[in-house]
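Student: This is the structure alone, sequence omitted:
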């Protein structure tokens, strides 16, 4: 049975789709660790007046090779935590790339799922947690089906095409500022430099003259 507001109108059914790599990169750039429970509460908590159907997280896994096994194990533990806390997680194995990186593009999976789930789950609202402009056409396709599309991102990572394709934009910057700061060694290189510039240098006391 669908819940109703105090005025008798029913709550909007909400489906949230998360590009884990994109939102993770945004919050790390801000020097913060991503609090997934706070993110869900912010987007779909009781104060929003919406009924969350599912929050689906699309995550790339490090390659299944000995060189990447340690990182893969860490990512799998994180995915297990997400699933244990009520998130639906869809994964894709990555492939080695240049400079000790790996690539696991989940865009196509997320787009196909969005169209299929919009038919199967019948949401009134879909929130795309990403700033990737490649999802602009998906936003338009969902809107053609009568679904309200909102994009949750930060301004610096939000493509203009995606912004104009959605019904509305949810700015995540204020939420990110409530997350805990990351350790300096865990920050991306530019953020590390910024943090280090803010740290006062230790200067030995001047010698006393007798």
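Tutor: It's in. All values reported here derive from a predicted model rather than from experimental measurement. Residues are numbered from 1 along each chain as shown.
Student: contacts and neighbour counts: CA atoms only from here.
Tutor: Noted.
Student: Which residue is the nearest non-sequential neighbour of residue 61?
Tutor: Distance criterion CA to CA, 6 or more residues apart in numbering; nearest residue to residue 61, sequence neighbours excluded, is residue 93 at 4.8 Å.
Student: Presented hereafter is structure B, for comparison with structure A:
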């Protein structure tokens, strides 16, 4: 990641659902959140790290949430919604965006850990507010509009052993 210095204050926002599905579909592996946080922050000052997760009532998810907290992430948990027709929905796009906008006046850099192109407009807004925006994701499943809208993009696939378990 370029144009960084030790005085930068950083917030790391991780879209856990997006990262999970990307890593599973391409590699059948899980994301190494300790490696992700370490690489996202570098030698800069971490102000806040938030992992946005979905509760789907699977047996191992509580231990996953606890592991995230042990690594240094605050967890924001949303229950999955099941609609009458059986479809399920759960996403944190609005919550992540609101948190990023709220944190903008307290940080120099926001690192969005996601491949979701819906965050491109958020990148544009944050940059307009003078905040550096870095995106971290699996390149093969990251939307071009997100890559283009961020100040920099770090492809986890370039260092898969640092980012994947």
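Tutor: Sure, I can see it. Given the structure is predicted, the values throughout are model-derived calculations rather than measurements.
Student: TM-score them against each other, please.
Tutor: The TM-score (TM-score structural alignment, normalised by the length of the second structure) is 0.86; 159 aligned residues with a CA RMSD of 2.1 Å.
Student: re the thing from before, what's the counterpart of the residue nearest to residue 61 of the first structure in the second structure?
Tutor: Matched across to the second structure, residue 93 of the first structure falls on residue 79, judged by TM-score structural alignment.
Student: Give me the neighbour count for that match.
Tutor: By other CA atoms under 10 Å, 13 other residues sit near residue 79 of the second structure.
Student: any idea how far residue 72 of the second structure is from it?
Tutor: Separation of residue 79 of the second structure from residue 72 of the second structure (CA to CA, to the nearest Å): 22 Å.
Student: Tell me the residue in the second structure aligned with residue 59 of the first structure.
Tutor: Counting by TM-score structural alignment, residue 59 of the first structure lines up with residue 53 in the second structure.
Student: residues near its match, how many?
Tutor: Using other CA under 10 Å: residue 53 of the second structure sits among 25 other residues.
Student: Please tell me I have it right and it contacts residue 17.
Tutor: Yes. Contact criterion CA atoms under 8 Å: residue 53 of the second structure and residue 17 qualify, at 6.4 Å.
Student: any shared contact partners between these two?
Tutor: Counting by CA atoms under 8 Å, 6 or more residues apart in numbering, residue 53 of the second structure and residue 17 have no common neighbour.
Student: for the second structure, what spans make up the strands?
Tutor: For the second structure, strands defined by DSSP state E occupy the ranges 9-15, 45-55, 74-79, 81-82, 88-89, 109-113, 132-137, 152-155.
Student: and the aligned residue in the second structure for residue 130 of the first structure, how many neighbours?
Tutor: Matched to the second structure by TM-score structural alignment, residue 130 of the first structure sits across from residue 114. By other CA under 10 Å, the residues close to residue 114 of the second structure number 26.
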